[in-house]
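A.B. asks: pasting the structure only:
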């Protein structure tokens, strides 16, 4: 199974392959709440594995307009790409065997990565870990949910705050060979209300790393009317959602701190993993 670094050859990019290749459905990811199809995509003698989420397979949500999750996934990729952090695998919106939908490059995870999440009995996060909140072990004992104090996760926490991710679970983190970290499942993003729900609250209230402020400045510039990023996102999001995105970028840059939970919603998604 192919990671982005293994495509292209001969000038064929991952996005070209995903957008123009022939999709063949190989199976279904059964655990997902929406239709998630495992596919191969082939074009110009090249082939890769990918995920296809048709709009027709999206389950209605009370707080998001019907049939918009695929567009939000593509918008999350566009913002991730604009940061230069490339945390979201290449993702396109295209027609497929079951109609229009999102197609994303399949990432084969590292089979034995260092842990990013843990439950710690005793109530204290040790060195190299950040506390999220109380939890229970499988046998009902009290524990503390922690995540790694990892620069890749911290970038992801910033990206999630920017795109207003309402569902950052542990199972959405994909450590890949070579130390890369990818994140998937961005359908419930870009809402106009604060919907941020995540397992990555360990930096809440802390100053943003120095590298983040120039990224936020560049994002703000890219969201100006007529800029390539703004034009790309305006085809995927509503004008109100774009305005809310601009406001979140300005607020993060202004406070220069990781946000706290709003208190309007449960801060951690369920199930958390």
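C.D. replies: Looks like it came in fine. All values derive from a computational prediction rather than experimental measurement. Residues are numbered from 1 along each chain as shown.
A.B. asks: When you work out contacts or count neighbours from here on, use the C-alpha atoms and nothing else.
C.D. replies: Will do.
A.B. asks: roughly how far apart are residue 206 and residue 144?
C.D. replies: Distance, residue 206 to residue 144, by CA to CA, to the nearest Å: 20 Å.
A.B. asks: One more: residue 84?
C.D. replies: 33 Å.
A.B. asks: And those two? Which one has more around it.
C.D. replies: The neighbour comparison of residue 84 against residue 144 (other CA atoms under 10 Å) goes to residue 144, with 21 against 9.
A.B. asks: nearest spatial neighbour of the more buried one, skipping sequence neighbours?
C.D. replies: What sits nearest to residue 144 in space, not counting adjacent residues and going by CA to CA, 6 or more residues apart in numbering, is residue 134, at 4.6 Å.
A.B. asks: Is the one you found in a helix, a strand, or coil?
C.D. replies: Following DSSP: H, G, I helix; E, B strand; the rest coil, we place residue 134 in the strand state.
A.B. asks: What is the neighbour count of it?
C.D. replies: Neighbours of residue 134 (other CA under 10 Å): 14.
A.B. asks: take the one below as the second:
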């Protein structure tokens, strides 16, 4: 029997084809990804002679969170993917909810990253190929947006900055919509084809403002015309009775869905990127 064909890089085949492969393919566990707080399994999924690598997060492997008592993190990851697809920005890898070797869980296409996203060392100059950096002084520099001063030890501080990159800016808008409480540097994947993906969206959709992110560089700035148009279209897609709203209602609670609608409406009303609420730490820990 010939070996299964490997899919080309994301963007060559349609998203729908990858969703079908992830949902219907035979899931084989290859190993466990260490360092994650919940069970994260590296797998292959094969269907119809085609195979890709993927990540499988079984619900049984989730650690309970006191502030997310309703539902499970896997369903929130799928909901985040659906919102991302609705924007047309494709910022989240194809993600489905399905049964697997350890029960129901989230299955998401593995994205090979060139390792561009990450933080440089204290005093390093911003890397032109990177998305995050630590720089000396209090000025971000051209092409970069300041986030916060960081303690680097021994009484030294450095300025945490992120690139003034339209891909990151779109992701900041998506995070504001889904109320992402955990946008770390390690959750940014810059693919070799130039696309940017965000991963790990389990801590999302809370009814309270829990936005914690490294992408505060545009806080208080006007939304782009593109973002306003996308949000206006998204508002129609999540209205009661719309197909996307029906799908989301299967994944998050009615109160959480109402909160999504309220956040989109607020973004359109203010026309600005949100600012830290001051009620929670604005940056996740650890940040990378």
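C.D. replies: Received it, and whenever you're ready, just let me know what you need. In this text the structure is predicted, and so the values were computed from the model without any measurement.
A.B. asks: TM-score for this pair?
C.D. replies: Comparison of the two superposed chains (TM-score structural alignment, normalised by the length of structure 1) gives a TM-score of 0.96, and 271 aligned residues with a CA RMSD of 1.6 Å.
A.B. asks: In space, not sequence, find me the middle residue of structure 2.
C.D. replies: residue 198 (3.3 Å; CA atoms, centre = their mean).
A.B. asks: Enumerate every residue touching the counterpart of that one in structure 1.
C.D. replies: Aligned counterpart of residue 198 of structure 2 in structure 1: residue 183 (TM-score structural alignment). Listed by CA atoms under 8 Å, 6 or more residues apart in numbering, the contact partners of residue 183 of structure 1 are 87, 88, 89, 156, 172, 173, 174.
A.B. asks: Buried subset of the residues you listed as a PyMOL selection?
C.D. replies: The buried residues among the contacts of residue 183 of structure 1 can be selected in PyMOL (16 or more other CA atoms under 10 Å) with this line:
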select buried, resi 87+88+89+156+173+174
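A.B. asks: quick check, nearest of the contacts of residue 183 of structure 1 to residue 53 of structure 1?
C.D. replies: Nearest to residue 53 of structure 1 out of the contacts of residue 183 of structure 1 is residue 89 (CA to CA; 14.1 Å).
A.B. asks: Quick one: residues contacting the equivalent of the closest one over in structure 2.
C.D. replies: Correspondence of residue 89 of structure 1 to structure 2, assessed by TM-score structural alignment: residue 93. With contacts defined as CA under 8 Å, 6+ apart, the neighbours of residue 93 of structure 2 are 81, 108, 109, 110, 111, 197, 198, 199.
A.B. asks: wait, the fourth one sits on residue 54?
C.D. replies: So that's residue 110 of structure 2. Yes. Counting by CA atoms under 8 Å, residue 54 is a contact partner of residue 110 of structure 2 at 4.3 Å.
A.B. asks: need the strands for structure 1, in chain order.
C.D. replies: Per DSSP state E, structure 1 carries strands over the ranges 22-28, 37-43, 46-54, 91-96, 99-105, 117-120, 129-136, 142-148, 173-175, 181-183.
A.B. asks: Quick one: closest of those strands to residue 223 of structure 1.
C.D. replies: Across these, closest to residue 223 of structure 1 is strand 91-96 (CA to CA), at 19.6 Å.
A.B. asks: how close does the closest one sit to structure 2?
C.D. replies: Superposed on structure 2, strand 91-96 of structure 1 shows a mean distance of 0.2 Å to its aligned residues (mean CA distance after the TM-score superposition for structure 1).
A.B. asks: So what's the gap between that strand and the chain middle?
C.D. replies: The chain centroid and the centroid of strand 91-96 of structure 1 are separated by 17 Å, computed with CA atoms, centre = their mean, to the nearest Å.
A.B. asks: thinking again about what came up before, return the residue of structure 2 aligned against the residue nearest to residue 144 of structure 1.
C.D. replies: In structure 2, residue 134 of structure 1 lands on residue 149 (TM-score structural alignment).
A.B. asks: Provide a list of residues in contact with its match.
C.D. replies: Per CA under 8 Å, 6+ apart, neighbours of residue 149 of structure 2: 138, 157, 158, 159, 160.
A.B. asks: ok, and the most crowded of those?
C.D. replies: Going by other CA under 10 Å, residue 160 tops the contacts of residue 149 of structure 2 with 25 neighbours.
A.B. asks: and the gap between that one and residue 207 of structure 2?
C.D. replies: 29 Å.
A.B. asks: before we move on, back to that, which of residue 110 and residue 54 of structure 2 has more neighbours?
C.D. replies: residue 54 (23 against 19).
A.B. asks: Tell me how far that one lies from residue 36 of structure 2.
C.D. replies: Counting by CA to CA - residue 54 of structure 2 and residue 36 of structure 2 are separated by 16 Å.
A.B. asks: Kindly report the same for residue 234 of structure 2.
C.D. replies: For residue 234 of structure 2 relative to residue 36 of structure 2 (CA to CA), the value is 32 Å.
A.B. asks: Aligned counterpart of residue 251 of structure 2 in structure 1, please.
C.D. replies: Residue 251 of structure 2 maps onto residue 236 in structure 1, by TM-score structural alignment.
A.B. asks: Counting neighbours, what do you get for its match?
C.D. replies: Residue 236 of structure 1, neighbours per other CA under 10 Å, totals 20.
A.B. asks: what's the answer for residue 279 of structure 2, then?
C.D. replies: If we define neighbours as other CA under 10 Å, then residue 279 of structure 2 has 9 of them.
A.B. asks: cool, and residue 235 of structure 2?
C.D. replies: 17.
A.B. asks: again with residue 28 of structure 1
C.D. replies: 14.
A.B. asks: If we go by neighbour counts, what in stretch 183-196 of structure 1 is buried?
C.D. replies: Applying 16+ other CA under 10 Å to stretch 183-196 of structure 1 flags 183-192, 194-196 as buried.
A.B. asks: need these in JSON lines with distance to residue 246 of structure 1, can you?
C.D. replies: Converted to JSON lines, those look like this (distance: CA to CA, whole Å):
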{"residue": "183", "distance to residue 246 of structure 1": "22"}
{"residue": "184", "distance to residue 246 of structure 1": "23"}
{"residue": "185", "distance to residue 246 of structure 1": "22"}
{"residue": "186", "distance to residue 246 of structure 1": "18"}
{"residue": "187", "distance to residue 246 of structure 1": "19"}
{"residue": "188", "distance to residue 246 of structure 1": "18"}
{"residue": "189", "distance to residue 246 of structure 1": "14"}
{"residue": "190", "distance to residue 246 of structure 1": "11"}
{"residue": "191", "distance to residue 246 of structure 1": "12"}
{"residue": "192", "distance to residue 246 of structure 1": "11"}
{"residue": "194", "distance to residue 246 of structure 1": "13"}
{"residue": "195", "distance to residue 246 of structure 1": "16"}
{"residue": "196", "distance to residue 246 of structure 1": "16"}
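A.B. asks: Show me where the stretch 51-200 of structure 1 has its helices.
C.D. replies: 69-83, 151-163 (DSSP state H, counting those that start in this stretch).
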